[in-house]
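**Q** One predicted model, sequence on top.
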Amino acid sequence: MSLIEHGGESDMVHHWSRDAWASVRANEPVTVAVYLAHGFELLALSSALDVFRLANKAAAREAFRWRTVSHWGEAVRASCGIVVAADADLAQERRYLQQLERPALALICGDEPDEGRETKVLSAWLRECRQRRIAIGGFGSGVAALAKAGMLNDRKCAIHWEELPAFKERFMRVEAAATVYEVDNDIWTCAGGTAAFDMLVELVKLNCGEPVAVNVGELAVAGRVRTGDERQRLPLLRQHGRINPTVVKLIELMQRNLATPLTMADLAAAAGLSRRQVERLFRNDLGRSPCRYFRELRLEHAKLLLAQSSMPVLEIAVSCGFVSASHFSRCFRETHQIAPHEARNLSAGRYLGV
């Protein structure tokens, strides 16, 4: 993927006055190195690169340039099967760190298998980038590569909601959240997918100014650009209309207390309402009681841990607030029509759909 060609783009019509454009900082191009691991998510990559392309178009200059990198310089197959060529191998990229071509930002798209040589070399490159004060970031599973390199210890990061339970168990020093994206000390992380678009529009705003960032959203026909602290989802709600803010607040409280289930008295006190009022809000908005919703939330958390971790069933039961493995197994079977140990033996695709 070579640098963007600008043919004809300088003639586009912008939506701001000359005074607004005069305030945009005319910096040197920001060079971005994007590392591709096999099985990376194409949607995240294309979302990111199109932000850079559209920023160049909106700014009518080369605000960003980028190159793709793989371990050996080989073409890399995405999870959807499409193969993407690499511009450089990791050895060359490490040499760039001492040259004018060094990047201002290194982004990791996908994660290498654990304990392999690729992981060790990738971690070494990331540490070198930090030593040279180069910003780093990751999309989706690429965030795990940053964590394995020790880059996220005692820092905030965004993780895809489906991967969050296992990630928290594995990297206990990392402050992981199911937000759209996080930026902590020049470390940019997002959940993957279209969250890469939202995150990098913020990068464009920092480097090119808000008018360019807004124009990128318009050119991409984005309904709106999300802020980093927005939730990726409200769990267990497949289709819903407007949710009462008090219900959202209580759901977030439940998510923070999965291991120590809250009582109706706790929920009512947190909302500043009576038990009956809290019950009515949940039944009106979600069609079930707060207690039932909380149990479903804990069981979903357990389902993700069973699929993504090797934790014993008893530990999963305790971490999800069940008093015993037998109680957990009974509740899990009632909800999913399958026992926890049987679910773990299924393939991930079949299991997550139970």
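**A** Received it, and whenever you're ready, just let me know what you need. Numbers count the residues shown, from 1 in each chain.
**Q** Going by C-alpha atoms from here, please, whenever you check contacts or count neighbours.
**A** Will do.
**Q** Helices of the stretch 251-354 of the chain, start to end?
**A** Remark: helices assigned in the stretch 251-354 of the chain by DSSP state H, counting those that start in this stretch are 264-271, 275-286, 290-308, 313-319, 325-336, 340-344, 348-351.
**Q** Next up, a structure to set beside the first:
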Amino acid sequence: MREGTNSTKSGPGQAPRRFVFVLMDSFTLLSFASALECLRIANRMSDKQLYDWTIIGDSEDMIACSSGSRFQIDGPLKELSRDDTVILCGGIDVHVHTTKRLLSWLRREARRGLPIGGLCTAAYTMAKAGLLEGKRATIHWENHDSFIEEFEEVDLTKSVFTMDGNRMTTAGGTSSIDLMLHIIAEDHDEKLANSVADQLIYSSIRTDQDTQRLSVPTRIGVRHPKLSQVIQMMEKNIEEPISPSILARDAGMSTRQLERLFRRYLSRSPKRYYMELRLQKARNLLMQTDMTVINVALACGFSSPSHFSKCYRAHYNTTPYRERGSQSSRLSV
């Protein structure tokens, strides 16, 4: 078992809280390391053994992260103590690495009442195991659309992290830090959590009310309120696209002004920009779900598969069917 660097215990009768990190194949290293470092630093700053941890997985010895580096685990999936907290670490191709054995193990530990959290894309695995039904959850924004299509019973948010009862999820990346700082503050106090953040040089601690994506102006590199307003309307209306004239009217401008605005700042027409948003969502659904091409087309506002295929090929230089086929071939290797 891996433990923190300081061997001093927190006091008589106060056993360290143990986290069990479950590494899935192709897990995101940043999410895992961010969470683990918070626990290590909390031990160091308190000069006590507040937290212990162990690392397991659905493997005999080694598990590779998404960057290819391999990690020695402490052991395979096993029955845990009732005082343990499970943290499932996901990454790319999470639907492929969500094995039947892992799902069975998660369901068994959940029935025993253990708190279970998921980092990055691991919310998918938790939902697949039935652990998030009727719960608030979050997942990396790139997997948001496919998650909604598959798990309608989950209250999916765009928060950096969520805590609903004994279920926790994060959006990936540095959001693991925010979750762990929240846990440390609840377990001990905000002073310790702030000390950990200071050691990490993490100056903007986020709460579960903060959203994971950058604002529209930051993402597009343009600060124009009406342009941002129109793009937000587009992003919220992918399945049933809004005409440029209605977009312009709702933003308080003429269609011609809207055209000029997009060409000036984004070098494309509103129609073209909207199409790219829809095709991006379509590609995510093709790569991350088992939805038929027809259903993907409908979910992205295309009235017919032929029109969808034509637009998709013009943008990605391949057809939706070939995209789906190449993804299946890659994952089967």
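**A** Great, that's in hand. Treat the numbers as computed from the prediction; the structure is a model and nothing was measured.
**Q** can you tell which of the helices of the stretch 251-354 of structure 1 is closest to residue 132 of structure 1?
**A** Residue 132 of structure 1 lies closest, by CA to CA, to one member of the helices of the stretch 251-354 of structure 1: helix 290-308, at 34.7 Å.
**Q** Show me what the closest one is packed against.
**A** Where contact means 3 or more CA pairs under 8 Å, 6 or more residues apart in numbering; DSSP states H and E, helix 290-308 of structure 1 is packed against helix 164-170, helix 275-286, helix 313-319, helix 340-344.
**Q** which of the helices of the stretch 251-354 of structure 1 sits most buried?
**A** With neighbours taken as mean count of other CA atoms under 10 Å, the helices of the stretch 251-354 of structure 1 reach their highest mean count in helix 290-308, at a mean of 21.
**Q** so where is that helix in structure 2?
**A** Using TM-score structural alignment, helix 290-308 of structure 1 corresponds to residues 270-288 of structure 2.
**Q** Give me the mean deviation of that stretch from structure 1.
**A** Once fitted to structure 1, stretch 270-288 of structure 2 is off its aligned match by 1.5 Å on average (mean CA distance after the TM-score superposition for structure 1).
**Q** To which residue of structure 2 is residue 159 of structure 1 aligned?
**A** Aligned partner of residue 159 of structure 1 by TM-score structural alignment: residue 139.
**Q** swap that for residue 341 of structure 1, sorry
**A** In structure 2, residue 341 of structure 1 lands on residue 321 (TM-score structural alignment).
**Q** From residue 306 of structure 2, how far out is its match?
**A** Counting by CA to CA, to the nearest Å, the gap from residue 321 of structure 2 to residue 306 of structure 2 is 11 Å.
**Q** Could you export the helices of the stretch 251-354 of structure 1 as TSV, including distance to residue 146 of structure 1?
**A** Shown next, in TSV, are those (distance: least, CA to CA, whole Å):
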stretch	distance to residue 146 of structure 1
helix 264-271	36
helix 275-286	37
helix 290-308	19
helix 313-319	25
helix 325-336	34
helix 340-344	27
helix 348-351	24
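**Q** Any idea which of these gets closest to residue 105 of structure 1?
**A** That would be helix 290-308 among the helices of the stretch 251-354 of structure 1, by CA to CA, at 30.1 Å.
**Q** Need the residues that contact the closest one.
**A** 162-163, 165-166, 235-236, 254-255, 258, 261, 263-264, 278-279, 282, 311, 313, 316-317, 320-321, 331-332, 340, 343-344, 348, 351-352 (CA atoms under 8 Å, 6 or more residues apart in numbering).
**Q** and the match of residue 341 of structure 1, what is it in contact with?
**A** Contacts of residue 321 of structure 2 by CA under 8 Å, 6+ apart are residue 293.
**Q** mind listing the strands for structure 2?
**A** 17-23, 51-57, 62-64, 70-72, 75-76, 85-89, 116-119, 136-137, 155-156, 161-164, 167-170 (DSSP state E).
**Q** Surely residue 32 of structure 1 and residue 103 touch.
**A** Yes. At 5.3 Å, residue 32 of structure 1 and residue 103 qualify as touching, with contact defined as CA atoms under 8 Å.
**Q** Identify the residue spatially nearest to the spatially most central residue of structure 2, adjacent ones excluded.
**A** Nearest to the mean C-alpha position of structure 2, by CA atoms, centre = their mean, lies residue 140 at 2.2 Å. Leaving aside its sequence neighbours, residue 140 of structure 2 sits nearest to residue 171 (CA to CA, 6 or more residues apart in numbering; 4.2 Å).
**Q** thinking the one you found is in contact with residue 124, fair?
**A** No. In this structure, residue 171 of structure 2 is not within contact of residue 124 by CA under 8 Å, at 11.2 Å.
**Q** who's more crowded, these two?
**A** Taking other CA atoms under 10 Å, residue 171 of structure 2 and residue 124 do not tie; residue 171 has more neighbours (31 against 28).
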